[in-house]
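Trainee: just need the structure, nothing else, for what follows:
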Amino acid sequence: MDQRTELSEFLRSRRARLRPEDVGLAHYGGRRRVPGLRREELAQLAGVSAAYYTRLEQGHGENVSSTVLDAISGALRLGQAEREHLTRLVRPVRRRGYTATRPQVLRSEVQHLLDTMETVPAYVVGRWLDVLGWNRAASALVGDFAAMPVEQRNVAWQTFRNPAVREMFADWSCKAADVVATLRLSAGRYPGDPRLGALYEELSEASEDFRRLWDTHNVADKGHCAKDLRHPVVGPLTLHHESFRLPSDPDQTLCTYHAEPGSASAEALRLLTTGAGAAATQSI
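Mentor: Purely as a prediction, here's the structure:
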């Protein structure tokens, strides 16, 4: 994916979602030729010339000051994750010690931590949502990772290519949008990574939903949310998903699921992650 093209398309997508009335500009009716704000309107809001903004939206981000980036981010009503993404697109970061083909390895101490979380489904994902480590409870909840081919041991692959995952998440469309937004954010951090390129090509070819969501250019870094699941063994579950970046490797994220104490979901999760419930769960 070309960095200049990514910058251009991201800015256009953010501008297209705003209407004049959203940002306090007068709207005199009539049909607008482009969705959302015009370039001239966005430039006016950001306090830069139309020519300057047009050049930036064409992918020329060289020598753009932080002050101007802040002004454009504010005019576009960007959230924190979007602001960081825009900055990375304008100023790609060369990461010390990083090579695009370097495999990610989970420290043994982290795996030991996962193993001690006997009733809390937990797994660690890498920069492209590859599952690097997991515990027995996670396999009971979302499927036997050990039985999956390595190339399928990926949250995005499972979300878009495994029908059982689509069936298990009550609001699959929300789950899918979150997954793609997370991948988009990582794409800004690691432009040109061949692992993302291969994953993108496979999912684009296999899933119209993936292509549609990727083209929105949405980015997100969700640390927590509630998920409603329809588990094939214990039935409906309402779980809280919490994720934490590992301080020793910010590209690795610990993902956990837990239920409200004393709830029916907590009891179902206990049954699922201990004894017969765990044994009955089949790979999804």
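Trainee: only C-alpha atoms from now on, for both contacts and neighbour counts.
Mentor: Fine.
Trainee: any idea how many residues pack against the nearest residue to residue 209 once chain neighbours are set aside?
Mentor: In this structure, residue 209 finds its nearest non-sequential neighbour in residue 160, 7.9 Å apart by C-alpha to C-alpha, 6 or more residues apart in numbering. Applying other C-alpha atoms under 10 Å, we find 20 other residues in the vicinity of residue 160.
Trainee: give the contact list for residue 160.
Mentor: Applying C-alpha atoms under 8 Å, 6 or more residues apart in numbering, we find residue 160 in contact with 166, 176, 203, 207, 209, 210.
Trainee: max-length strand in the chain?
Mentor: In the chain, ranked by residue count with DSSP state E as the criterion, the top strand is strand 235-246.
Trainee: hmm, who's touching it?
Mentor: Contacts of strand 235-246 with the rest of the structure, by C-alpha under 8 Å, 6+ apart, involve 222-231, 251-260, 265, 268-269.
Trainee: packing partners of the helix or strand that residue 68 is a member of?
Mentor: Residue 68 is part of helix 66-75, with elements assigned from DSSP states H and E. Contacting helix 66-75 under the criterion 3 or more C-alpha pairs under 8 Å, 6 or more residues apart in numbering; DSSP states H and E are the following elements: helix 39-46.
Trainee: next, the structure of the following sequence, for comparison with the previous one:
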Amino acid sequence: MQRLLDALDGFPAYAIAPDWTITGWNTAYAALYPNVATVAPSERNLLWLVFTDPYVRDLLPDWETTSRGFLAEFRAEAGPRLGDLARSPIIQRLLRTSEPFRTAWQDHHIEGFASRLRVFHHPGQGVLRYEHHRLAPADHPDLHVVIYTPAGLPPG
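Mentor: Alright, predicted model coming up:
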């Protein structure tokens, strides 16, 4: 999987496990989100980072909407495993640590993934616009590879 991520060099990409632990990433993703390489492995979970890392909050200009969207996608993907994941240590820590997570968790909103435009406010590169895509490798269906490809400017 890491070789695939590395082959996508120039396009920020990462892989996540069913509990949304980030299991691999490439250098372009590390340039977008430098903390991925330094955060403790036990905290290298996409939900944890979205709801607790101030860098991520600043990176996402629409953080409130995006964070809730991520949680809705997590719920949709968990499906029948949601009860088990709700008891997972990372979810329990988020419920204790993050008021926005607690509020969003109580909403029970579910929404499937859709490729879409993502905008980031990078501290060194300014506004970055990407199309957000996700793939599930046939030989690793338990992982998802998330890829950001450059997006054109809006018409107008």
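Trainee: about what we covered before: element containing the counterpart of the residue nearest to residue 209 of the first structure in the second structure?
Mentor: Using TM-score structural alignment as the criterion, the counterpart of residue 160 of the first structure in the second structure is residue 51. Applying DSSP H and E as the criterion places residue 51 of the second structure in helix 46-52.
Trainee: of the contacts of residue 160 of the first structure, grab the buried ones for ChimeraX.
Mentor: Here is the ChimeraX command that selects the buried residues among the contacts of residue 160 of the first structure (16 or more other C-alpha atoms under 10 Å):
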select :166,176,203,210
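Trainee: looking at the contacts of residue 160 of the first structure, which is nearest residue 11 of the first structure?
Mentor: Nearest to residue 11 of the first structure among the contacts of residue 160 of the first structure, counting by C-alpha to C-alpha, is residue 210 at 20.4 Å.
Trainee: that closest one: what's it in contact with?
Mentor: With contact set as C-alpha under 8 Å, 6+ apart, residue 210 of the first structure has these partners: 160, 176, 180, 203, 204.
Trainee: so the counterpart of the second one in the second structure, which state does it fall into?
Mentor: Looking back up the chat, that one is residue 176 of the first structure. Under the alignment by TM-score structural alignment, residue 176 of the first structure pairs with residue 67 in the second structure. Classification of residue 67 of the second structure by DSSP: H, G, I helix; E, B strand; the rest coil places it in helix.
Trainee: what does residue 119 of the first structure give?
Mentor: Assigned by three-state DSSP, the conformation of residue 119 of the first structure is coil.
Trainee: spatially central residue in the second structure, please.
Mentor: Using C-alpha atoms, centre = their mean, the residue of the second structure that lies closest to the mean C-alpha position is residue 46, 4.5 Å off.
Trainee: measure it to residue 78 of the second structure for me?
Mentor: As for residue 46 of the second structure, its distance to residue 78 of the second structure is 14 Å (criterion: C-alpha to C-alpha, to the nearest Å).
Trainee: and residue 14 of the second structure, by the same measure?
Mentor: For residue 14 of the second structure, the distance to residue 78 of the second structure (C-alpha to C-alpha) stands at 19 Å.
Trainee: also residue 12 of the second structure?
Mentor: The spacing between residue 12 of the second structure and residue 78 of the second structure, counted by C-alpha to C-alpha, is 25 Å.
Trainee: looking at those two, which is more packed in?
Mentor: A count of neighbours by other C-alpha under 10 Å puts residue 12 above the other of residue 12 of the second structure and residue 78, at 24 against 18.
Trainee: aligned to that one, what sits in the first structure?
Mentor: Under the alignment (TM-score structural alignment), residue 12 of the second structure pairs with residue 121 in the first structure.
Trainee: contact partners for its match?
Mentor: Neighbours of residue 121 of the first structure in contact, by C-alpha under 8 Å, 6+ apart: 135, 136, 137, 138, 139, 140, 141, 256, 257, 258, 273.
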